[in-house]
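Colleague: Please find the sequence and the predicted model below.
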Amino acid sequence: MKKLLSFLLVSCFIAGCGTAALAKNANPTIVTNEVLVAKEADTYLEVRHIVLRGTNEEIGKALGEIAQEWLGINKLGTYAGPIYAEARRQYMKKNYPILLERMKGVAKSYGLSPTDNTCVTSGLYYDISIAPPGCSAVFFPAGSTTNGHNLLGHNVDFHTATMREMMGLERIEGDHNLYSRDFVLELYPDKGYPSIVVGALDLLNGFQGGMNSEGLIVALLEDDLGTPNTDVNPLGDDVGGLNMLQLDRLILETCATVEEAKVVILNNKLVAGFLPGHLQICDRFGKAFIFDISPNDFSYHFTENNGQPQVITNHSIFLHPEISKFPPYSPKATYNTFYRYVKLDDYVKDHQGTFSPADVKEAMSLVYAHTTDIAERSVGPLPHRTLWTMLYDIDERSLEVKFYLKDGPTDPATGDPSLVFTEPFRFKLTKTGN
């Protein structure tokens, strides 16, 4: 674990190559780059709203510039050797040409050749490498909703701590808390579907939830019971294939339906990350599936929604398909993945009539994270909070999101704090599908 931590910290803060001076607001690809939520002395996070429009190379260059200006990513990570860089480019040329073009743009933003064999340009990582959050989500197909729209509610939860603190070490000056520098990123490329995502950790690929102009949503959640990658490089740069964030972005940019998403998953090599993850993918036709990876043989499994609302938390659905056979858990363990699943499942089953957008928000509020516990492979108990909560309306191509600011008054019954959020922000994509 210490070996892995050393790699993560080096890749995010220290080792690297390439740097470039920036001319402020000089890039016409950057339509918007503004502070959406400012970090205050008593609040947890900051959020940027970024809108980019141009070729994929231009988008990559713009993201590289913003990564330097905002996140202080002044140096890129390095490959173990030139052969890995060449293999990376060949893989992307065949499987993900959109990212290959963006890699060229990232290289340009750091003053590098697009065929540079030293620096890793396939990610703009910061604060931590690949770490799916603990989350909860529920998909409501159009037939189950009041407005006849397909809706998804999604909470993104994580420890309010640094990577070092998760590993049981003391934080040092300059460390940023995990998920404390977040973004709402809209991309309008010349090739690939336009999209809007909310994310952190990797400005080039990273998001924890997003929707494209065709009405396809990808939601990323941690699988608490999965098998983590303890290799020194969980990013995939030296072993080939895509890490989970890159796979998510590939799906969002090239798929209009859940069936197309399955094909992309099956046709790509996935590199397991530091924290294992699983996906919920849904489309404008009311179809959804959960993608799980077996911790035993790493086989892929798809669980369909079959026209019904579908709940997902932080355990493999294919391994635990029946609530009556869930492992035992304390009724006080409100962040336990099985507790949250049952809470959401009960809400769906007990609800009378169809679900309104307000009902979706209420459901997600029942499983907010506001405890101190061990999760996300932390070595000891740490504060755990819902950092943002989202409501998607697929038919409108709209996203409503609010962000965690700080703890509120303590609940005397539980001893846990309430959560203070921003007012909701609302965004809307231009439709391309029906």
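Modeller: Structure's in. What do you need? Numbers count the residues shown, from 1 in each chain.
Colleague: from here on, contacts and neighbour counts on C-alpha atoms
Modeller: OK.
Colleague: So which residues make contact with the lengthiest helix in the chain?
Modeller: If each helix of the chain is counted by residues according to DSSP state H, the longest one is helix 56-71. Residues outside helix 56-71 that contact it (C-alpha atoms under 8 Å, 6 or more residues apart in numbering) are 22, 27, 29-30, 52-53, 73-74, 98-99, 101-110, 124, 126, 187, 189-191, 203-204.
Colleague: I'd like the distance between residue 93 and residue 269.
Modeller: 14 Å (C-alpha to C-alpha, to the nearest Å).
Colleague: quick one on the thing from earlier: in the longest helix of the chain, what counts as buried?
Modeller: If you call a residue buried by 16 or more other C-alpha atoms under 10 Å, then helix 56-71 has these buried ones: 56-68.
Colleague: Which elements pack onto whichever helix or strand comes after that helix?
Modeller: Using DSSP states H and E, the helix or strand that follows helix 56-71 in sequence is helix 82-95. Packing contacts for helix 82-95, counted by 3 or more C-alpha pairs under 8 Å, 6 or more residues apart in numbering; DSSP states H and E, involve helix 97-109.
Colleague: I'd like the next helix or strand past the helix it packs on.
Modeller: strand 134-140.
Colleague: the more surrounded of residue 93 and residue 269?
Modeller: Using other C-alpha atoms under 10 Å as the criterion, residue 93 and residue 269 rank with residue 269 on top: 17 against 14.
Colleague: hold the first one in mind and look at this next one:
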Amino acid sequence: MPIAREIVAGGDADFMTVPHLTATGSQVEIGRAYAEQARRVFDWTPVRADPVKARARRAWFARHWPQHLARMRGAAEVLGVDLEADEVYLDGLTGIPNGAACSASYYPPAVTVDGRPVLGRNYDFFTTSETDLFALMSGGPVPGGDERPIASRPHVLTSVPDDGPATTLITMSELDCCYEGVNEHGLAVALLMNDVDNVTDPPEPSPQVGLTTTQVPRFLLDTCATAHEAHEALLGAKQYDEGVPVHYLIGDRSGDAFVWERGRGGDEHAVRADRGALCVTNHFVHRHGDPADLPEDNAESLLTYRRYRRLSELSSGPDLSASLMRDALDAVGLDATADVAWPMRTLWRTVFDLESATMTTRFYLGDAPDGTSRFSPELEFAVPVSVPR
């Protein structure tokens, strides 16, 4: 199995180090590569499983997402365990801490100057370690120390399987999941938190049958070619949260796009723009989608309404472009000067060209003396065409 690893951004002197892992071959071989990388970088080990639940999860994946089950088999081979014994969970389900703030938008080809559809996002997240973040959220003193920040080792993953579409994606820590990505068909997905509309405490992280929040984007990229197919797949897929609720921006090269949201009672919403750009930040768009009629931000909202209003204003013209999208995302990004109570930064900014199935990203490296952020150069990652089947 050909596999390539390289560091594409950052290093020991920067906030983050970003590896790019490219794997080709069967899904089992790709899963083996992910497990080896997870052990190498994150010291990953599986957790003990409830055998009944683990068996039910395997059955669900076999029916609905066989690519993921095959990659779990590759992880089992790395560990030397029997997948069918159902003794451990062989995928990384760790949940997401409360409070991330992200912004994203989609421009259909009908409103771009070159007729190319683009989808872009800021990934805004904490700059602290897991221990320090827990202390902050608990209202106690921050211990400090040498523990690495949670988001200091994101990965770019390119997969070229022999039994499905090729994909390029970014994940913060779980190598079998996805925070945003694009496949060879020109379908792109971005995950965003929705802490504002969460009215209950998050459950204890525990793998369930179906898809957890960070698996949904990877599931769609593995199994769908269009936004229409993604909508149907989401309607038919069992989904659950392991932390704060999330929602997703999903778009394709034809001009079709929607925001997928699951409400408090489990009701599901696919929100489409009547025309023009489709924007999303960290609140329910199906409840507050009109930029002219938004609630006021508070300390907990992480400027979601302000960012949504501004992003919508900057994306309202008829002559949009990838360049304008970059400017709009920069205008709502978070750096040391942002008026938020938490230690957060825009950790990367990504723009997808869905016509060419390319992903262009720059990564946060640290703060400049003036409070602005230092970023890597923009890096372009193309999605290879998968092996003919």
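Modeller: On my side now, so go ahead. Not measured: the values here are computed from a predicted model.
Colleague: circling back to that earlier point, which part of the second structure lines up with the longest helix of the first structure?
Modeller: Counting by TM-score structural alignment, helix 56-71 of the first structure pairs with residues 27-42 of the second structure.
Colleague: The matching stretch vs the first structure, average offset?
Modeller: Its aligned residues in the first structure lie a mean 1.1 Å from stretch 27-42 of the second structure after superposition (mean C-alpha distance after the TM-score superposition for the first structure).
Colleague: Figure out how far that stretch is from the centre of its chain.
Modeller: 19 Å (C-alpha atoms, centre = their mean, to the nearest Å).
Colleague: With stretch 265-284 of the second structure instead?
Modeller: Counting by C-alpha atoms, centre = their mean, stretch 265-284 of the second structure comes out at 17 Å from the chain centroid.
Colleague: in it, what counts as buried?
Modeller: 269-272, 276-284.
Colleague: Filter those residues down to just the ones in strands.
Modeller: Counted as lying in strands by DSSP state E, out of those, are 269, 270, 271, 278, 279, 280.
Colleague: for the first one, what are its contacts?
Modeller: Pointing back at residue 269 of the second structure there. When contacts are counted by C-alpha under 8 Å, 6+ apart, residue 269 of the second structure touches 259, 260, 261, 262, 263, 286.
Colleague: Go through the residues you listed and say which is closest to residue 345 of the second structure.
Modeller: Using C-alpha to C-alpha, residue 259 is the member of the contacts of residue 269 of the second structure that lies nearest residue 345 of the second structure, at 23.6 Å.
Colleague: Which helix or strand contains the closest one?
Modeller: Using DSSP H and E, residue 259 of the second structure falls in strand 257-262.
Colleague: So which bit of the first structure is that strand matched to?
Modeller: Against the first structure, strand 257-262 of the second structure falls on residues 288-293 (TM-score structural alignment).
Colleague: quick revisit: of the contacts of residue 269 of the second structure, buried ones?
Modeller: Buried subset of the contacts of residue 269 of the second structure (neighbour count, 16+ other C-alpha under 10 Å): 259, 260, 261, 262, 286.
Colleague: Counterpart of residue 115 of the first structure over in the second structure?
Modeller: Per TM-score structural alignment, residue 115 of the first structure is aligned with residue 84.
Colleague: how close does that match get to residue 55 of the second structure?
Modeller: Counting by C-alpha to C-alpha, the gap from residue 84 of the second structure to residue 55 of the second structure is 8 Å.
Colleague: got it, and residue 166 of the second structure?
Modeller: Residue 166 of the second structure is 28 Å from residue 55 of the second structure, by C-alpha to C-alpha.
Colleague: Neighbour count: these two, which is higher?
Modeller: Each of residue 166 of the second structure and residue 55 has its neighbours counted (other C-alpha under 10 Å); residue 166 has more, 22 against 17.
Colleague: ok, and residue 311 of the second structure, which helix or strand is that part of?
Modeller: Element membership for residue 311 of the second structure (DSSP H and E) is helix 304-314.
Colleague: actually residue 125 of the second structure, not the one I typed
Modeller: With DSSP H and E as criterion, residue 125 of the second structure is part of strand 118-126.
Colleague: Would you confirm that residue 94 of the second structure contacts residue 205?
Modeller: Yes: with contact defined as C-alpha atoms under 8 Å, residue 94 of the second structure counts as touching residue 205 (6.4 Å).
Colleague: Looking at those two, which has the bigger crowd around it?
Modeller: residue 94 (16 against 13).
Colleague: which ones are touching that one?
Modeller: Taking C-alpha under 8 Å, 6+ apart as the test, what residue 94 of the second structure contacts is 174, 205, 242.
Colleague: Present the residues you listed as JSON lines; the columns should include secondary structure and distance to residue 364 of the second structure.
Modeller: Below are the contacts of residue 94 of the second structure laid out as JSON lines (DSSP: H, G, I helix; E, B strand; the rest coil; distance: C-alpha to C-alpha, whole Å):
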{"residue": "174", "secondary structure": "coil", "distance to residue 364 of the second structure": "19"}
{"residue": "205", "secondary structure": "coil", "distance to residue 364 of the second structure": "28"}
{"residue": "242", "secondary structure": "coil", "distance to residue 364 of the second structure": "27"}
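Colleague: of all those residues, which comes closest to residue 362 of the second structure?
Modeller: Nearest member of those to residue 362 of the second structure, counting by C-alpha to C-alpha, is residue 174, at 19.8 Å.
Colleague: Would you mind measuring from the equivalent of the closest one over in the first structure to residue 422 of the first structure?
Modeller: Aligned counterpart of residue 174 of the second structure in the first structure: residue 202 (TM-score structural alignment). To residue 422 of the first structure, residue 202 of the first structure is 23 Å away according to C-alpha to C-alpha.
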